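[1] model the structure of this input:
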Amino acid sequence: MKGLIVAAGQGTRLREKGALKPLIPIRGVPLIERVIANGKEAGIDEFLVVTGYRAEELQERLRDFSRRSGIHVTSIHNRAWDRANGVSVLTAKQFLDEPFLLTMCDHLVDPDILRRLIQARQEPGTVTLGVDFNIDDPLNDPEDVTRVKCEGERLRHIGKVIKDFNCFDTGVFRCTPVMFDALEASQARGDDSISGAMNVLAEWNKARVFDIGDRLWVDVDDPIAFGKAEALLDEGRL
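    All right, here's what the predicted structure looks like:
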């Protein structure tokens, strides 16, 4: 299976840790390399990385990583990197005509989450989002995560500020090419985000959720989350 990683934004909230977010080292290993390594461990055999901000620098580092590791990495440049993350995903449309795993360059995820999502049954023409039902004592900032309302395996609504929710978006999706149709439909409405596409898929009854159980994930987008990720790495839990 191929893996698509969004790595186009500036990452301004982590600027104190480094100038280019995907290359910020965490316990000596750049974030993007940890994300790729986790995906490789889970069974992804080829990666596509959408670059944007300071693309040439990131692309050169990815070429070097690919040579060192032997992992196939293709860079795709999103010239409109300052728009929402769905634009980055849509940039990869011409490269993906099969099921693929989608994740973010700053989400450190237990490889078992990825492995189980890859192995899970998926209905044709749907997109499945990994969700975390631990909303009472979450590891990630509850004011910053994206909220999800689901009923059984069906995703009904997703957004940062929705009030009726029962789980959190982990930023890991098992996609089919219908994701690109939904992104285009969402953008036609003026919403460039991945969440916007998932809401379109929910309307089409093509959005599903997958419970990650007690597995851990961290959205490393600010210094506090960075510290949590370091601690979990030190403990061997991530």
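
[2] please count neighbours and contacts with C-alpha atoms only from this point.
    OK.

[3] quick check, distance from the helix ranked longest in the chain to the centre of its chain.
    Using DSSP state H to define each element, the chain has its longest helix at helix 55-69. Between the centre of helix 55-69 and the centre of its chain there are 20 Å (Cα atoms, centre = their mean, to the nearest Å).

[4] and the angle from the helix or strand following it to helix 55-69?
    Of the helices and strands lying after helix 55-69 in sequence (DSSP states H and E), the nearest is strand 72-77. Interaxial angle, strand 72-77 versus helix 55-69 (axes from the mean of the first three to the mean of the last three Cα atoms, to 10 degrees): 180 degrees.

[5] could you also give me the structure for this next sequence, so I can compare it with the first?
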Amino acid sequence: MKALIIAAGNGTRMQTVIRGRHKSLMPLLGLKIIERVILGAKEAGISEFVIVTGYKGEKLQGFLGNGTKYGISISFVQNDNWEKANGISVLVAQKYFRENFVLLMGDHVFSPKTLIRIQRLKLKQHECVLAIDKNLDSVCDVSDTTKVMIKDGKAIALNKNLESYNGYDTGMFVCSPYIFKVLEKSTKLDKNSLSHSMRVLISEGKLRTLDIKGSLWADCDTWEDIKFAEKKLLKNLSKPADGILSKKFNRKVSTFITRFLIKTPITPNMISVFIPVLAILTFFLLSKGTYPWLIFGGLMIQFLSIIDGCDGEIARLKFMKSFLGAWLDPILDRYVRITCLRNSL
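    Okay, here's the model as predicted:
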């Protein structure tokens, strides 16, 4: 399935921070926001992208190129009416889509698992599906979030100003080409927003919903939103298998370290290879067998446990998972454990 990403707006609410730059090129934990969108979609199996640009479109196109550096293909469409609502950005890409497609926002980050799930849904004729979040405490700015009322798996109302709602619009859709017909009719009436066209689909009973069930997503519309997204991404690094010590201490320290490492050229595999070097130093300290060295050695074992989490965290945050890393990490972990265990006996 192809993906359409709309990234034409000028980020009015963030202009005091971006100062003329493209909002989607703002950094977010080691990657640009738009890179997170693209790489997240790639992890969900998408390799063909159409990106609609407008404001500072040449900057965005110059940074991303044709997608080769990400292992994908990117086509660009310029929306000269980018100052109008975002429905026009979807409409100008019409010629690229003859089948169902994924529609994403250039400033919304998400879990690839959600995108995998939504692509698996089988749509009826002319239907679209919207990923929604029923956790009403999951956003930074409720007033600027599009609310949705859901009943029996379908949206029955959608608006930022809804007083009664039970979910949020996450900005992720799977659409049929029928959406372009709806947009054509709507824009002729000067109803240019994507939300308006979705309300047309609602009136026809054709907007289904998919509950993301607590998966990560974040709208990066303001500087506060970006900082909020950072916290959500870092919190999302925890694993169900983490023990009490890991949850309460190790993971907090490792994510603190990771926040700095992701801004450097250090890769997960570099950390994986560096850990055994630290293990040798730990072995040397423990081999002294006397009180102060045993304390230092014990602290080093704890530090090894913490730093061991950083390679996986960087890999997940920067979409750098690899077969080599998956193979190398557990082997080196076993080496470290055996080294420390033998010396403690």
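
[6] related to what we said a few turns ago, on contacts alone, who are the packing partners of the longest helix of the first structure?
    Secondary-structure packing of helix 55-69 of the first structure (3 or more Cα pairs under 8 Å, 6 or more residues apart in numbering; DSSP states H and E): strand 72-77.

[7] which part of the second structure lines up with whichever helix or strand comes after the strand it packs on?
    Counting by DSSP H and E, the element after strand 72-77 of the first structure in chain order, helix or strand, is helix 85-91. Using TM-score structural alignment, the residues of the second structure aligned to helix 85-91 of the first structure are 86-92.

[8] name the residues that touch that stretch?
    With Cα atoms under 8 Å, 6 or more residues apart in numbering as the test, stretch 86-92 of the second structure has contacts from 4, 6, 8-9, 52-53, 77, 79, 81-82, 180, 183-184, 187, 192-195, 197.

[9] list the buried ones in that stretch?
    Using 16 or more other Cα atoms under 10 Å as the test for burial, stretch 86-92 of the second structure gives 86-92.

[10] re the thing from before, buried set for the longest helix of the first structure?
    Residues of helix 55-69 of the first structure classed as buried: 55, 58-59, 62, 65-66 (neighbour count, 16+ other Cα under 10 Å).

[11] between the residues you listed, which sits nearest Ala225 of the first structure?
    Within those, the smallest distance to Ala225 of the first structure is 22.4 Å, found for Leu58 (Cα to Cα).

[12] in contact with the closest one, which residues?
    22-23, 51.

[13] now what about whichever strand in the second structure runs longest, what contacts it?
    Of all segments of type strand in the second structure, defined using DSSP state E, the longest is strand 167-175. By Cα under 8 Å, 6+ apart, the residues outside strand 167-175 of the second structure that reach it are 100-105, 108, 115, 118-119, 127-136, 145-150, 217-219.

[14] mean shift between it and the first structure?
    Its matched residues in the first structure lie on average 0.6 Å from strand 167-175 of the second structure after superposition (mean Cα distance after the TM-score superposition for the first structure).

[15] for the stretch 151-300 of the second structure, which segments are assigned as helices?
    Per DSSP state H, counting those that start in this stretch, the stretch 151-300 of the second structure carries helices over the ranges 178-188, 194-203, 223-235, 244-245, 251-261, 268-287, 291-317.

[16] now the residue nearest the centre of the first structure. Nearest residue, chain neighbours left out?
    Computing the C-alpha centroid of the first structure and ranking residues by Cα atoms, centre = their mean puts Thr103 first, at 2.2 Å. Closest residue to Thr103 of the first structure apart from its sequence neighbours, by Cα to Cα, 6 or more residues apart in numbering: Val172 at 4.7 Å.

[17] what's the burial count for that neighbour?
    Using other Cα atoms under 10 Å, Val172 of the first structure has 22 neighbouring residues.

[18] also Glu35 of the second structure?
    Glu35 of the second structure has 24 nearby residues by other Cα under 10 Å.
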